[in-house]
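# Give me coordinates for this.
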Amino acid sequence: MPLDSTDIRLLAALQRNAQMTAQELGDALNLSPSQAGRRKQRLETEGYITHYAARLDPNRVGLAVQAFIQVQLGTHGAENARSFATLIQARSEIVSAWTMTGEADYLLRCWTSDLAGLNSLIHDVVLAHPAVARVQSQIVMEQLKVDAPLPL
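Alright, predicted model coming up:
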């Protein structure tokens, strides 16, 4: 079922605050709480809303270093890709990962408690994978914009 303008407004509101009650959603959308709740449930069922999460302050939980790691494989193939994807999924320090066009095959976003942790992740984990040929890392000095809601 295609999204209408009310669905889009509901999704935008939930991206700003996923803890909104049906009453709050109804007030924001000019719907009854039951109508807002049913729309929300339909959007969850249809896969528009995939999950809810709390956004944590990295510094408060002991994560002081954010970095991006570009990874270039020396050899390509389905088995190497599966093996590297398994490695990425197993490491909690790697919070997101993308396959890329261009020189790097993968871009990894990582959080560690300190530079020693980042060094270990790069040398003992990523570079230790047999298919990895080259790694280039960038340490984030300051994040100017936090992960924003999707533009609806």
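# CA only for contacts and neighbour counts going forward, please
Noted.
# Count the residues that sit near Asp57.
Around Asp57 there are 9 other residues, counting by other C-alpha atoms under 10 Å.
# swap in Ser92?
Counted by other C-alpha under 10 Å, the residues lying close to Ser92 total 11.
# same thing with the one 5 residues further on?
By the measure other C-alpha under 10 Å, the count of residues near Ala97 is 17.
# what about it, distance to Arg91?
11 Å (C-alpha to C-alpha, to the nearest Å).
# one more to put side by side:
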Amino acid sequence: MDIDAIDRRLLAALQKEGRITNAELAERVNLSPSACHRRVQRLESEGYISGFVALLNARRLGRPTTVFVEITLSGQADELLEAFERAVTTVPDILECHLMAGSADYLLKVIAEDTEDFARIHRRHLARLPGVAQMHSSFALRTVRQTTAIPV
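The predicted structure is shown next:
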């Protein structure tokens, strides 16, 4: 299904303010509330909207340190990749894991309290991930831009 300009306006509004009421959203995109509700339901059922979440402030929750970890595996066999990916999903400190093309096989985004906490995460979790041959960690000094909004 193709999405039209109204669908794009709905998606853009919901990305900025996910708690907006259906009535406010309908007014913003110039639809009746019932038509707005039907469109949002369709966008959800067709996979354009994958869910609604609250975005938490990691700093306020005592996890201000972001570390990007490049992982190179010892091989590329499907079994090794699958084992690595399964293990990564069990580590709550890993916010993102991306299979990469380039110098590393995977790029992880990890949050921690501080450098000591990252050392604990490294020892207990990262160093025990299956098939890891090399690991390079880079600490973010400051976040210049962070968004979850996808251009629509």
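# what's the TM-score here?
TM-score for the superposed chains, counting by TM-score structural alignment, normalised by the length of structure 1: 0.95, backed by 152 aligned residues with a C-alpha RMSD of 1.1 Å.
# how about the residue nearest the centre of structure 2, secondary structure?
For structure 2, the residue nearest the mean C-alpha position is Glu96 (5.6 Å; C-alpha atoms, centre = their mean). Three-state call for Glu96 of structure 2 (DSSP: H, G, I helix; E, B strand; the rest coil): strand.
# ok, and the closest non-adjacent residue to it?
Spatial nearest neighbour of Glu96 of structure 2, chain neighbours left out: Lys109 (5.0 Å); criterion: C-alpha to C-alpha, 6 or more residues apart in numbering.
# do the same with Glu27 of structure 2
Pro33 (7.8 Å).
# number of nearby residues for that neighbour?
16.
# Likewise for Phe118 of structure 2?
Close neighbours of Phe118 of structure 2, defined as other C-alpha under 10 Å, add up to 21.
# same thing with Asp7 of structure 2?
Applying other C-alpha under 10 Å, we find 19 residues neighbouring Asp7 of structure 2.
# what's the helix or strand for it?
Under the criterion DSSP states H and E, the helix or strand holding Asp7 of structure 2 is helix 5-16.
# Quick one: average offset of that helix versus structure 1, please.
Taking mean C-alpha distance after the TM-score superposition for structure 1, the mean distance separating helix 5-16 of structure 2 from the aligned residues in structure 1 is 0.5 Å.
# so after that helix, what's the next helix or strand?
Helix 5-16 of structure 2 is succeeded, C-terminally, by helix 22-29 (DSSP H and E).
# Structure 1: helices as residue ranges?
5-16, 22-29, 33-45, 78-90, 115-120 (DSSP state H).
# out of everything not next to it in sequence, what's closest to Gly74 of structure 1?
Gly74 of structure 1's closest residue in space is Ala133 (C-alpha to C-alpha, 6+ apart), at 4.5 Å.
# Now do the one you found against Asn59 of structure 1, distance only.
Ala133 of structure 1 is 32 Å from Asn59 of structure 1, by C-alpha to C-alpha.
# sorry, back to before: the residue nearest to the centre of structure 2 against Ile111, yeah?
No - using C-alpha atoms under 8 Å as the test, Glu96 of structure 2 is too far from Ile111 to be in contact (9.9 Å).
# what's around the residue nearest to Gly74 of structure 1, how many residues?
14.
# That one -> structure 2?
In structure 2, Ala133 of structure 1 lines up with Ala133, judged by TM-score structural alignment.
# From what I see, its match and Leu73 are in contact.
Yes - between Ala133 of structure 2 and Leu73 there is a contact at 4.9 Å, judged by C-alpha under 8 Å.
# roughly how far apart are Lys109 of structure 2 and Leu10 of structure 2?
As judged by C-alpha to C-alpha, Lys109 of structure 2 and Leu10 of structure 2 stand 30 Å apart.
# Apart from its chain neighbours, what residue comes closest to Ala67 of structure 1?
Nearest non-adjacent residue to Ala67 of structure 1, counting by C-alpha to C-alpha, 6+ apart: Ile139, 4.3 Å away.
# Could you find the closest non-adjacent residue to the residue of structure 1 positioned farthest from its centre?
Here structure 1 reaches farthest from its C-alpha mean at Ser32, the gap being 32.7 Å by C-alpha atoms, centre = their mean. Spatial nearest neighbour of Ser32 of structure 1, excluding adjacent residues (C-alpha to C-alpha, 6+ apart): Gly26 at 5.1 Å.
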